[in-house]
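A.B. asks: take this sequence and fold it.
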Amino acid sequence: MTDATSVRSVPRRLNMSSLPGSLIVGIVLLAPLVVAAVAGSWLAPYPYDEMNILSRLQPPGPDFWFGTDEFGRDVFSRTLVGTGSSLLMGVAATALSLLAGVPLGLVAGYKGGRVGETIMRAMDVLMSFPPILLGILVLAVTPPAQWKAIAAIGIVYVPQVVRLTRAITLELMQEEFITAARLRGESATYILFKEILPNIWPPLAVEASLRVVFAILLGASLSFIGMGAQPPSSDWGLMISEARPFVEQAPWIALCPGFALAIAVIGINLLGDGLRALLDPRNTGAH
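C.D. replies: Below is the predicted model:
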């Protein structure tokens, strides 16, 4: 007779030669950005906020690799230092949405009934607002700041996490190992956090990678309209916003942070695709 616990996900041995190509490319693209996020201040050739009017709007050259902005600040140094701010906004906001959304989704899927309906209707209300509008509504009540933008973005993406977690929980509730746990008399807390939660992390990992992309883009959008990071921060969205009056005269001011933003989005998307391929049970080899 088959053991009821045999349906649980079995850890796979990772073979480096069989890793999805998209995962490898994503890691290669993101590795320099992670290094810049951690050590950007030390790697930058100039202080990111150092102004020199005599060097304002200098084109890219040997002294300033990506030129200077309207205040004579080195664009490359500002982009390098801004990597930490932009990635932090995406990762922290995603972590916040997971911390709030996963427990709510677990409860909604496990409890069902009136509790589940109440949670899901509240999520439907939040999802009825466009993300950028909801972010602005959250930030409009107080002066803008980066940590407030992180909180606003985290709130914006809670409903998506709740819906995914609930859907997976409902599916797992039909499995034999959950029935066995109930027959043993295990508490709801034990079943949720010891039986269900360990089995939902693969799709949540993929979802988290996608949420990071959306959070970075939304954070850049909020900074672009002045609701996120504030001057003299070197956040990518803020840099692109400050470059608007000089797009024709000095396009490099916007191109450098825009290129970094594109690399981050492409790299994280490829990482998510690779994780999906790696963690998909249908890709598991024969047992």
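
A.B. asks: hey, let's count contacts and neighbours off CA atoms from now on
C.D. replies: Noted.

A.B. asks: for the stretch 1-150 of the chain, what spans make up the helices?
C.D. replies: Listed in chain order, the helices of the stretch 1-150 of the chain (DSSP state H, counting those that start in this stretch) span 21-43, 75-111, 113-127, 131-140, 146-156.

A.B. asks: gap between stretch 143-162 and the chain center?
C.D. replies: Centre-to-centre, stretch 143-162 and its host chain are 11 Å apart (Cα atoms, centre = their mean, to the nearest Å).

A.B. asks: contact partners of that stretch?
C.D. replies: Here stretch 143-162 makes contact (Cα atoms under 8 Å, 6 or more residues apart in numbering) with 89-90, 92-98, 100-106, 120, 123-124, 126-127, 131, 134-135, 138-139, 207, 211, 215, 218-219, 222, 226-230.

A.B. asks: now with 6 Å?
C.D. replies: The contact list for stretch 143-162 (Cα atoms under 6 Å, 6 or more residues apart in numbering) reads 89, 93-94, 96-97, 101-102, 105, 123, 131, 135, 138, 227-229.

A.B. asks: which residues touch Ser234?
C.D. replies: By Cα under 6 Å, 6+ apart, the residues touching Ser234 are 78, 82.

A.B. asks: would you do the same for the sequence below? I want to compare the two.
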Amino acid sequence: MREGRWINGVVLGALAALLLGTLWTPYDPYEQAFFDLRISGSSGAHWLGVDRLGQDYLSRIWRGAGNSILFAFLGSAAALLVSALLLGLERLGGAAVGKSVRGLVSFGIAMPAIFVGLLVVTFMERGAAALTIAIGVAGVPFGFRQLRVLWSELNATAYVEASRAVGGSVWHRFWFTIWPNLWPQLLGLWKLVFAFALLELSALTFLGLAGDPNWAELGTLLREGQKLLLNSPAFVIWPGVALCSVLGMVQLLR
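C.D. replies: Have a look, this model is predicted:
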């Protein structure tokens, strides 16, 4: 238990430090103030060097990691919220509504997540809001399926049946019987949805769908670094390391 709390504290602290990059970085990540040092190596003033546009690369990575975490979190939270609403609609809306919900989700499962994201971004103005909606929509079919399985398993357990037998209300059963056993599994589900959302976000921005081609996000940085892969591979390595680190840290949460 103590080990789990210690790990959670370290991981949450690291994620909070990365999120700080959305508010503050050592240099302005969009200011081309060091053009004479472009594509340079690390130095005391610029720890990760300066990119081809004369921008401090540490500031770009820090802001990019913060943006990736923030919008992947918003997209994954939206996906789970919509999944929960659809689950409630399926359970309470009658046979016809339930069948329609399951059919819609099955259709979404059959479509590749990247295609769903491309479809949403195509019909909206490109930008952070469109990307968040895209990854949220793409995560709903998976989130609904998994949440439905969790709910069905918990609702059929002996302790829920006992609570129902003694006359416990629906809300009482949920808050005192189902929720204490649901939230650890819900955390595990969110970690998966977050990982998919983060990869989907980075894939869409890597394809150039961010709107602003210079927007600091890990997928955009990977796309820009790809142009320098043979001459300066560090401009690909660092955003890749940041992306893998965020994915790994989130999976350590307990």
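
A.B. asks: where does the TM-score land?
C.D. replies: Superposed pair, TM-score by TM-score structural alignment, normalised by the length of the second structure: 0.86. Supporting alignment: 251 aligned residues with a Cα RMSD of 2.7 Å.

A.B. asks: mind putting the helices of the stretch 1-150 of the first structure in TSV, distance to Glu248 of the first structure included?
C.D. replies: As requested, the helices of the stretch 1-150 of the first structure are exported to TSV (distance: least, Cα to Cα, whole Å):
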stretch	distance to Glu248 of the first structure
helix 21-43	28
helix 75-111	16
helix 113-127	38
helix 131-140	28
helix 146-156	29
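
A.B. asks: the ones you listed: which one's closest to Pro257 of the first structure?
C.D. replies: Closest of the helices of the stretch 1-150 of the first structure to Pro257 of the first structure is helix 75-111, at 5.5 Å (criterion: Cα to Cα).

A.B. asks: compared with the second structure, how much does that closest one deviate?
C.D. replies: Mean deviation of helix 75-111 of the first structure relative to the second structure after superposition (mean Cα distance after the TM-score superposition for the first structure): 1.6 Å.

A.B. asks: where's the counterpart of Leu150 of the second structure in the first structure, which helix or strand?
C.D. replies: By TM-score structural alignment, Leu150 of the second structure lines up with Ile168 in the first structure. Using DSSP states H and E, Ile168 of the first structure sits in helix 158-172.

A.B. asks: tell me the angle that helix makes with helix 113-127.
C.D. replies: 140 degrees (axes from the mean of the first three to the mean of the last three Cα atoms, to 10 degrees).

A.B. asks: count of residues packed around the aligned partner of Arg114 of the first structure in the second structure?
C.D. replies: By TM-score structural alignment, Arg114 of the first structure lines up with Ala96 in the second structure. Neighbourhood size, Ala96 of the second structure [other Cα atoms under 10 Å]: 9.

A.B. asks: need the counterpart of Leu87 of the second structure in the first structure.
C.D. replies: Leu87 of the second structure maps onto Gly105 in the first structure, by TM-score structural alignment.

A.B. asks: can you give me the distance of that match to Val35 of the first structure?
C.D. replies: Distance from Gly105 of the first structure to Val35 of the first structure, counting by Cα to Cα, to the nearest Å: 34 Å.

A.B. asks: just Pro20 of the first structure next, same as before
C.D. replies: Relative to Val35 of the first structure, Pro20 of the first structure is positioned 23 Å away (Cα to Cα).

A.B. asks: could you do Val75 of the first structure as well?
C.D. replies: Per Cα to Cα, Val75 of the first structure is found 18 Å from Val35 of the first structure.

A.B. asks: compare these two (neighbour count), which wins?
C.D. replies: With neighbours defined as other Cα under 10 Å, Val75 of the first structure and Val35 compare such that Val75 has more, 29 against 14.

A.B. asks: OK, contacts around the match of Arg114 of the first structure?
C.D. replies: Contacts of Ala96 of the second structure (Cα under 6 Å, 6+ apart): none.

A.B. asks: circling back to that earlier point, got a winner among the contacts of stretch 143-162 of the first structure for most neighbours?
C.D. replies: Result: Thr94 is most packed of the contacts of stretch 143-162 of the first structure (other Cα under 10 Å), 31 neighbours.

A.B. asks: measure stretch 67-80 of the first structure end to end?
C.D. replies: In stretch 67-80 of the first structure, first residue to last residue: 13 Å (Cα to Cα).

A.B. asks: tell me which residues of it come out buried.
C.D. replies: Neighbour-count burial for stretch 67-80 of the first structure flags 67-70, 72-80 (criterion: 16 or more other Cα atoms under 10 Å).

A.B. asks: got CSV for the residues you listed, with distance to Leu255 of the first structure too?
C.D. replies: Shown next, in CSV, are the buried residues of stretch 67-80 of the first structure (distance: Cα to Cα, whole Å):
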residue, distance to Leu255 of the first structure
Gly67, 10
Thr68, 12
Asp69, 12
Glu70, 15
Gly72, 16
Arg73, 15
Asp74, 13
Val75, 10
Phe76, 10
Ser77, 14
Arg78, 12
Thr79, 10
Leu80, 13
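
A.B. asks: noted, bye for now.
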